[in-house]
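Okay, sequence plus prediction incoming.
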Amino acid sequence: MLNKHLLAFVLLACGGLAQASEVVDVYRDPNCGCCKQWIAHLRDNGFTVNDHVEPNMSAVKQRLGVAPRLASCHTAVIDGKFVEGHVPAEQVRLLAQRDDLVGVAVPGMPIGSPGMEMGARKDAYQVIGLTREGRDTVVAEY
């Protein structure tokens, strides 16, 4: 039987391993304020964010395979998969469990999505997953 100190050490070590996969690289235009708010949303939800100011976002999106129909203002990468736009942190976290997806996106900039809060107004929006076959699939609706 494990003593309580060894058990605490094991739990802390496992928790540290889980956090290691929650590092997100965010690429954003230097003049975009909502991107900074989305980064704050990720950090508030336990992610470690590497913030990359990028003068040519079109090139970043093309390199990562973000189709124009899925485009928004910023692009992130977590565990080799893209996250486009104002995707809620819970969906970023769930992306790791979806081997069928190469990324997720919230196209455009819907009001009320993380980083796009403007009072009580909230537009309905979808989180779209891009499959390995290049098909769109709705993974969540808000």
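In hand now; what should we look at?

From now on I want contacts and neighbour counts done on CA atoms only, so please keep to that.
OK.

and the helix or strand hosting Leu12, how far out from the chain's middle?
Under DSSP states H and E, the secondary-structure element containing Leu12 is helix 4-20. Per Cα atoms, centre = their mean, to the nearest Å, the displacement of helix 4-20 from the mean C-alpha position of its chain is 25 Å.

cool, and stretch 75-87?
If you compare the mean C-alpha spot of stretch 75-87 with that of the full chain, they lie 5 Å apart, counting by Cα atoms, centre = their mean.

contacts for it?
By Cα atoms under 8 Å, 6 or more residues apart in numbering, the list of residues contacting stretch 75-87 from outside reads 21-28, 38, 60-61, 64, 66, 70-74, 92, 96, 101-110, 113-116, 127.

one more structure, for comparison:
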Amino acid sequence: MRRLVLLTTLLTGLAQAAEPPSIDVHRDANCGCCKAWISHLQANGFQVNDHVETDMSAVKTRLGVPHSLGSCHTGVIDGKFVEGHVPAADILKLRQRPDLLGAAVPGMPMGSPGMEMNGRQDAYQVIGLGRNGQQQVLADYPGK
């Protein structure tokens, strides 16, 4: 009986590990780059729950996104905000950071996921917001 319980626990853990990460994305109905970012997430194994909103400012306020870190869409994963065009790999890293409330790519930098247009790539950073209110650079992407 004990072996059966251990085997069941092991198999359940493996099944959970294989499940794709799920993220809620809040966006305006008419935003094309938001849809492109969602495609980026899906292409990188995320299950996206798409929420079309009429008042994104209210969503950002409710989720604690500072105005200085604002962008067009806001995701939520594991209770943390993901603001703007954050690359999927950096979202996975955010999940491992209990000291952070969220991460953001402020503005809409060309070349970031969902903003790939005309081959242009601006430099941008992924900024983390700590539980203490301090901001820190989590990733630095150079321009081309």
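Yep, that arrived. This is a predicted model, so every value here is computed, not measured.

Drop anything exposed from the contacts of stretch 75-87 of the first structure.
22-28, 38, 60-61, 64, 66, 70-74, 92, 96, 101-107, 109-110, 113-116, 127 (16 or more other Cα atoms under 10 Å).

Surely His41 of the first structure and Pro114 touch.
Yes: with contacts defined as Cα atoms under 8 Å, His41 of the first structure counts as touching Pro114 at a distance of 6.5 Å.

Helices of the first structure, start to end?
In the first structure, the helices defined using DSSP state H lie at 4-20, 33-44, 57-64, 89-95.

Check these for me and report the most buried one.
helix 33-44 (a mean of 18; mean count of other Cα atoms under 10 Å).

And that helix against the second structure, how far off on average?
Its aligned residues in the second structure lie a mean 0.2 Å from helix 33-44 of the first structure after superposition (mean Cα distance after the TM-score superposition for the first structure).

Pull the distance from that helix to the chain's centre.
Going by Cα atoms, centre = their mean, the spacing between the C-alpha centre of helix 33-44 of the first structure and its chain's C-alpha centre is 10 Å.

Would you mind pulling the contact partners of it?
Residues lying outside helix 33-44 of the first structure but in contact with it, judged by Cα under 8 Å, 6+ apart, are Val26, Arg28, Thr48, Val49, Asp51, Cys73, His74, His86, Ala89, Pro114, Gly115, Met116.

Leaving out chain neighbours, which residue sits closest to the fifth one?
Residue nearest to Asp51 of the first structure in three dimensions, not counting chain neighbours: Val26, with 5.1 Å by Cα to Cα, 6 or more residues apart in numbering.

and if you look at the fourth one?
The shortest distance from Val49 of the first structure to any non-neighbouring residue, by Cα to Cα, 6+ apart, is to Val24 (4.9 Å).
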